[in-house]
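**Q** Sharing a sequence plus its predicted fold:
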Amino acid sequence: MNSGPKILVVDDEERIRRLLKMYLEREDYIIDEAENGDTALEKALENEYDLILLDIMMPGKDGIEVCQEIRKEKATPIIMLTAKGEEVNRVQGFEVGTDDYIVKPFSPREVVLRVKALLRRSASSQKYVQEKAVTKDVIVFSHLTIDNDAHRVTADGTEVSLTPKEYELLYFLAKSPDKVFDRERLLKEVWHYEFFGDLRTVDTHVKRLREKLSRISENAAKMIVTVWGVGYKFEVMND
């Protein structure tokens, strides 16, 4: 019996769901399925999944809408499945909070590798975080602490729930305090893609990151600074 991370596979084509299920179960993942956006959203909100594979084009609610609704409640890692040529939809996916995308037709082995990679860096899959007796990779500021070994962020002592991509963006900026990064550089370093997309993807994630931090600590949120006409930086505050 499989005992690994639990994954929700969402696609309106049964053959694709069956193919993904077969390959993922070989890796000891527990697979649940949904054939449309409405069912997917219901399952995603009622259950705790380690990752969701979500097709964009579906009858009823599409993948963009489903992702947007999930992000209002949860930080579950999401990989979007998109047909070739749907670049606009991929950009929209990043803007609403998806963490990665795979273009159809895809290799099932590629899907498995992407799933493994996202689970490793996902805060919601502690099975893939190395447990260490002494935490070494920790960045500490006055109002914000980033524990990279545990993929955990705390603001004024309270844990902040972030998606994997929000976490990566914050960690990347915080590693180089006061250094300004333009949006193109952030897309390359955080999203790991060279694609002709809307740079608002970065703006959207920064906005969402600030909102989550500000709910707990206004001081922590203010550390992410907009440099007008250039990009963003992480500014260390002097209390």
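**A** In hand now; what should we look at?

**Q** use CA for all of it now, contacts and neighbours both
**A** Will do.

**Q** can you give me the helices in the protein?
**A** 14-25, 37-46, 63-71, 87-96, 108-120, 164-174, 183-186, 200-214, 218-221 (DSSP state H).

**Q** alright, now check it against this:
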Amino acid sequence: METILLIDDDVELCAMLTDYLNRHGFRAIAVHHGETGLRVAIEKSASLVLLDVMLPGINGFEVLRRLRAVSTVSVLLLTARGEDDDRIVGLETGADDYLAKPFNPRELLARIRAILRRSSTAENSSAKSGTSGKLLRVDGIELDTAARSVCCDGADLELTDIEFSLLEALMRSPGDVVTREELAVSVLGRKFHPFDRSLDMHVSRLRRKLDDSGRPGDQVKTIRGVGYQLAVRTMQKIAGE
């Protein structure tokens, strides 16, 4: 049974969501304070963290920042409706996805399942393939689909599940434009919405990490109105096929 950690100071909402998630096959735990939530998120092996922005103690952004320094656990950020800046900051800080309050519990459940399905697919791939999985090598970037690891010119690159899936999708079509619609389905697990900035923010974080590794982040190019392209100078075939 997968564990969902809910960090939110709305006690009534937490009680409702805990009951709802428990009835749908999850083990839900609720914490109502920022610092306590951070400690539990680090110490407990939760499959996913539902994190509210407004918290007593330290706010959700600070919880997320400190959590990302030590963990790649999936995080779904809960924001106030209309607070676009909160969503952008959350995604830039490392949230996997966001959902605006008030929300339909069925929409929350769909988002949770999409995130966990992506994580489960990655784990199953690694378990079945061991360390001899398929390698994607493109222009000095090496991505191991089994070990879920990425090296840029020999240096390890730490990516979240979404960033890894995004880079993998681009590396499977090097030099070609991959549409936002295709990436939304394959990476986020949902249909593309023109006002959803999630994909753009994940691309921005991927570029930043490529820059930090010494690899030019502008290698991931935006094709306005269409999608994204991994610009390459040289490329190799997939190993292990």
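**A** Looks like it came in fine. Note that the structure is predicted; figures quoted are calculated from it, not measured.

**Q** would JSON lines of the helices of structure 1 with distance to Gly4 of structure 1 and mean neighbour count be doable?
**A** Formatted as JSON lines, those follow (distance: least, C-alpha to C-alpha, whole Å; neighbours: other C-alpha atoms under 10 Å):
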{"stretch": "helix 14-25", "distance to Gly4 of structure 1": "9", "mean neighbour count": "16"}
{"stretch": "helix 37-46", "distance to Gly4 of structure 1": "18", "mean neighbour count": "18"}
{"stretch": "helix 63-71", "distance to Gly4 of structure 1": "22", "mean neighbour count": "21"}
{"stretch": "helix 87-96", "distance to Gly4 of structure 1": "27", "mean neighbour count": "20"}
{"stretch": "helix 108-120", "distance to Gly4 of structure 1": "11", "mean neighbour count": "16"}
{"stretch": "helix 164-174", "distance to Gly4 of structure 1": "19", "mean neighbour count": "21"}
{"stretch": "helix 183-186", "distance to Gly4 of structure 1": "32", "mean neighbour count": "17"}
{"stretch": "helix 200-214", "distance to Gly4 of structure 1": "30", "mean neighbour count": "18"}
{"stretch": "helix 218-221", "distance to Gly4 of structure 1": "35", "mean neighbour count": "20"}
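
**Q** of all those, which lies closest to Val138 of structure 1?
**A** For the helices of structure 1, proximity to Val138 of structure 1 was assessed by C-alpha to C-alpha; helix 164-174 is nearest, at 10.2 Å.

**Q** burial count for the residue lying closest to Ala150 of structure 1 once chain neighbours are set aside?
**A** Excluding the flanking residues, the one nearest Ala150 of structure 1 by C-alpha to C-alpha, 6 or more residues apart in numbering is Val129, at 6.4 Å. Val129 of structure 1 has 17 neighbouring residues, counting by other C-alpha atoms under 10 Å.

**Q** ok, Val129 of structure 1 to Val180 of structure 1 distance?
**A** Distance, Val129 of structure 1 to Val180 of structure 1, using C-alpha to C-alpha, to the nearest Å: 30 Å.

**Q** so can I have JSON lines of the helices of structure 1 showing distance to Phe141 of structure 1?
**A** What follows is these, written out as JSON lines (distance: least, C-alpha to C-alpha, whole Å):
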{"stretch": "helix 14-25", "distance to Phe141 of structure 1": "40"}
{"stretch": "helix 37-46", "distance to Phe141 of structure 1": "34"}
{"stretch": "helix 63-71", "distance to Phe141 of structure 1": "27"}
{"stretch": "helix 87-96", "distance to Phe141 of structure 1": "28"}
{"stretch": "helix 108-120", "distance to Phe141 of structure 1": "25"}
{"stretch": "helix 164-174", "distance to Phe141 of structure 1": "9"}
{"stretch": "helix 183-186", "distance to Phe141 of structure 1": "22"}
{"stretch": "helix 200-214", "distance to Phe141 of structure 1": "14"}
{"stretch": "helix 218-221", "distance to Phe141 of structure 1": "9"}
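
**Q** wait, which of these is closest to Ile146 of structure 1?
**A** helix 164-174 (7.2 Å).

**Q** The closest one against structure 2, how far on average?
**A** Taken over the aligned residues, the distance from helix 164-174 of structure 1 to structure 2 averages 1.5 Å (mean C-alpha distance after the TM-score superposition for structure 1).

**Q** could you check the angle helix 200-214 makes with that helix?
**A** Interaxial angle, helix 164-174 of structure 1 versus helix 200-214 (axes from the mean of the first three to the mean of the last three C-alpha atoms, to 10 degrees): 90 degrees.
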